[in-house]
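below are the sequence and a predicted model; questions follow.
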Amino acid sequence: MKYEKEFPLFKTKVEGIAKKFNLSDLNDRKAYFEAKAGDDIAKLKKYFDEGKTFIVYLLGKKNAGKGTYTKLLMEIFGRDKIAHLSVGDIVRDLHAAVEDESYKKELLDYLRKNYRGYITPEQALEALLGRDQKTLLPNEFIMALVKREIDKIGKKTIFIDGFPRNLDQVSYSMFFKQLIDYREDPDIFIAIDIPEKVIDERMKYRRVCPICHTPRNLKLFTTQDVEYDEKDEKFYLICDNPDHEKSRMHGKEGDEMGIESIRDRLELDDKLIAKIFSLHGIQKGLIRNAVPVEKAKAYVDDYEITPAYEYEYDQASGKVKTIENPFVVKDDEGVEVCSLLAPPVALSLIRQLVEILGL
């Protein structure tokens, strides 16, 4: 696997812990982290209680799980200690918010005081409103928007998702904390190693409720009820949300193409990670979404492996049977690997943060 010499495979299997935790249950998940990383969690809690913070740049391909891992750490340490800052979300939310003229005026006033660049704040805002998915906004404008959000967050540890997003922004990230006047926090670059096949399956089988917009996955994140439509010969997930009547969940337009629809983005992400991992003088870590099948038994517990779901339809009873197996794919180097659930990946992140911070 990539970077294995610099970052050995992480072992989440702990000798003496025989209990099987249900990682989809909040209380069981809490017990899981305490059992497997209690000492490291205590060290980080002490660090936070002393008023100390740090900045983490999460580097990973689209759909790599950056937001998911951050939310798990927020669940463990509290939202008063950790904040998740998604540059993509900032830009998307701003796109809608500037329709409000008073908000737009407030934003432009802020930019006139805090933005420096080769185009005016008004021109940068127009670039935002007229951009497409492949057009990146000026770096200086992105910096000003991020600084604005950090000003709102206050003194917390921040996990930044989506910056740097291009090779030009790598140099900005090297001095990011100075550029935003964000104290003397340690800054850490964490890369997420995830097989493209996993991203492909996440995209192709993604399903969304048309009413509450809850996302699930036909293959990797099923629901309690599954229906089979004999007419179109397809299985459908039924949304679990009790607040509305049961509805079939559907894929988003373009999802059937999988990663090919974002191929350019994935290739750029690879270059970004390689570039940053070649730099000296920065703290780096690596978390892996998968472990080789031949090593899985020694390194992880069975319940830490992502399940994959298949379905069988019994025409006589009209019922659907759900079959669960480990989610096994070939990684980018052709090695058969088991994809991991989010908690064991977050566990490896916790341990690496403790080591990097010298706790």
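Perfect, thanks for sending it. In this text the structure is predicted, and so the values were computed from the model without any measurement.

only C-alpha atoms from now on, for both contacts and neighbour counts.
Will do.

the nearest residue in space to residue 249 that is not next to it in sequence: what's it in contact with?
Nearest-residue entry for residue 249: residue 209, 4.5 Å, with adjacent residues in sequence omitted and distances by CA to CA, 6 or more residues apart in numbering. Residues near residue 209 by CA atoms under 8 Å, 6 or more residues apart in numbering: 215, 239, 247-250.

who does the helix or strand containing residue 142 touch, helix- and strand-wise?
Assigned by DSSP states H and E, residue 142 falls within helix 139-153. Secondary-structure packing of helix 139-153 (3 or more CA pairs under 8 Å, 6 or more residues apart in numbering; DSSP states H and E): helix 87-97.

quick one, helices of this structure?
For the chain, applying DSSP state H gives helices covering 26-49, 66-77, 87-97, 101-114, 121-130, 139-153, 168-174, 176-179, 196-204, 263-277, 293-299, 342-357.

in the fourth one, what's buried?
Of the residues in helix 101-114, those buried by neighbour count under the rule 16 or more other CA atoms under 10 Å are 107-108, 111, 114.

distance of the residue nearest to residue 249 from residue 246?
9 Å (CA to CA, to the nearest Å).

quickly list what's touching both of these two.
With CA under 8 Å, 6+ apart, residue 209 and residue 246 have common neighbours residue 239.

between the two ends of stretch 92-103, how far is it?
OK, stretch 92-103 end separation, CA to CA: 15 Å.

list the buried residues of that stretch.
Residues of stretch 92-103 classed as buried: 94, 98 (neighbour count, 16+ other CA under 10 Å).

give me the contact list for that stretch.
104, 128-129.

same check on stretch 259-274?
Residues from elsewhere that reach stretch 259-274 (CA under 8 Å, 6+ apart): 59-62, 164-167, 170, 191, 196, 199-200, 203, 254.

put this next to the first one:
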Amino acid sequence: MKNLLFPLFTTKSGARAPKFMLEDPVERKKYFQYKAGREIEKIRGYLERGNTFVGILLGPKNSGKGTYTKLFMEAVGGEHIAHISVGDIVRSVHKDIGSAKGKRELIAFLKSRYRGFISIEKALEIILGRDTKTLLPTEVILALVEREILKLGRKAVFIDGFPRNLDQISYSLYFRALMGYRDDPDFFVFISVPEAVIDERMRYRAVCPLCQSPRNLKLLRTKEIGYDQKTKKFFLLCDNPSCKGFGKSRMVSKEGDELGIEVIRDRIEVDAKVSRMLMDLQGVLKVYLRNAVPVAEAKKYVDEYEITPSYRYVWDASTKKVRVIEEPWIVKDDARVPSYSLLPAAVVVSLIKQTAKVLGL
């Protein structure tokens, strides 16, 4: 977000500290324990005692909200935490409407829970005809989110995609009460990522079709890389240990991502306005995640292996294997300062430590 530079957070280790391969789930687990083991145990204990929280993720589209949440769950344990994406919920509801049974169940739920200024029938029409520029009324979104929370049971939740505009801000202030989490702590998680990073993330993003875990062919590879000899293209294989397709599911790109950030420029500007307004809000705890660190200061704040490299691939026909070539990647942040983008795991260490702090652990 332009003109929103958050404080630098250090994850720097000592001179003799071990190094970790952050694209490897096993190594990543060791990394989280090494960097934030105390906080992880405190959060686990908090959740195992039946406590929950509501974290509202705020940042531009493709700023890493889903990635950070899933890695947080990977580090802390996903049995007591859920990631709720408003966009995914709407897409899921779209599928539900496609079957007679699903449509009946959805209408029955909305009749019992929904209160708003348009009819349920009209809401369903909007869902079926939605596009990237049309937003559902907030009252409908809240009902759909409540439906998803009821499916999940009592868990801590990270909410992704709400509030989406200035009109929804007042609802977000009382979100936990609206969702029945009246006594649980809630906090905002602000995410700052240079636009140059978002652009590259979009162009090379890949998502597992089974678990929806996102990765990036150029910037955030998985441990295993595949090569399609028919299309002459490389692809990532899902590395989420809890996914049924672990090590087998081919990750796929999303339609339109190849066009980069300009196709979502209007959305980026609205997201920035929402974040600026909520940053001034009093009475709500806040977490600040910063993706980029200036090249000139990187050695003071992070370990070298926590910096995002870029990857390219070569198919070795003789060995039938993909050769991975790692190269340095420097971008200019929104203030035009040469910077490194941090790997998501390093940002998640900051999220873990700050979450423990706002929970008073």
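Structure received. From a predicted model like this one, the values you see are computed outputs, not experimental measurements.

follow-up on the earlier one: let me have the contacts of residue 209 of structure 1 in a markdown table, adding distance to residue 347 of structure 1 as columns.
Formatted as a markdown table, these follow (distance: CA to CA, whole Å):
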| residue | distance to residue 347 of structure 1 |
| --- | --- |
| 215 | 24 |
| 239 | 30 |
| 247 | 35 |
| 248 | 34 |
| 249 | 31 |
| 250 | 32 |
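
what's the most distant pair in those residues?
Using CA to CA, those span at most 12.7 Å, a distance reached by 215 and 247.

between the contacts of stretch 259-274 of structure 1, which is nearest residue 356 of structure 1?
Looking at the contacts of stretch 259-274 of structure 1 and their distance to residue 356 of structure 1, the nearest is residue 191, at 14.0 Å (CA to CA).

which residues does the closest one contact?
So residue 191 of structure 1 contacts 58-60, 273, 284-287 (CA under 8 Å, 6+ apart).

emit the ChimeraX select command for whichever of those are buried.
Selection command for ChimeraX covering only the buried members of the contacts of residue 191 of structure 1, criterion 16+ other CA under 10 Å:
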select :58,59,60,273,284,285,286,287
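
end to end, how far does stretch 311-325 of structure 2 reach?
End-to-end distance for stretch 311-325 of structure 2, by CA to CA: 6 Å.

same thing with stretch 131-148 of structure 1?
This stretch, stretch 131-148 of structure 1, spans 21 Å end to end (CA to CA).

circling back: and the residue nearest to residue 249 of structure 1, how close does it get to residue 220 of structure 1?
Distance from residue 209 of structure 1 to residue 220 of structure 1, counting by CA to CA: 16 Å.

what number of residues lie near residue 170 of structure 2?
Residues lying near residue 170 of structure 2 (other CA atoms under 10 Å) number 11.

residue 190 of structure 1 too?
When neighbours are counted by other CA under 10 Å, residue 190 of structure 1 comes out with 24.

for it, what are its contacts?
Here residue 190 of structure 1 is in contact with 56-59, 284-287 (CA under 8 Å, 6+ apart).

go on, residue 80 of structure 2?
By CA under 8 Å, 6+ apart, residue 80 of structure 2 lies in contact with 47-48, 154-156.

quickly name whichever of the buried residues of helix 101-114 of structure 1 is closest to residue 89 of structure 1.
residue 107 (16.3 Å).

residue contacts, the residue nearest the centre of structure 1?
Residue closest to the average C-alpha location in structure 1 (CA atoms, centre = their mean): residue 66, at 1.8 Å. Taking CA under 8 Å, 6+ apart, we find residue 66 of structure 1 in contact with 58-60, 161, 192.

isn't residue 6 of structure 2 up against residue 289?
Yes - under the criterion of CA atoms under 8 Å, residue 6 of structure 2 makes contact with residue 289 at 7.2 Å.

what is in contact with those two at once?
Counting by CA under 8 Å, 6+ apart, the contacts common to residue 6 of structure 2 and residue 289 are residue 192.

coming back round to it: and the contacts of residue 191 of structure 1, which is closest to residue 145 of structure 1?
Checking those against residue 145 of structure 1 by CA to CA gives residue 58 as the nearest, at 18.0 Å.

dump the residue contacts of the closest one.
Counted by CA under 8 Å, 6+ apart, residue 58 of structure 1 has contacts 66, 159-163, 189-192.

hmm, back to that, biggest separation within the contacts of residue 66 of structure 1, which pair?
161 and 192 (11.4 Å).

hey, what's in contact with both of these two?
Overlap between the neighbourhoods of residue 161 of structure 1 and residue 192 consists of 58-59, 66, taking contacts as CA under 8 Å, 6+ apart.

and of the residues you listed, the nearest to residue 19 of structure 1?
Comparing these against residue 19 of structure 1 with CA to CA places residue 66 closest, at 27.8 Å.
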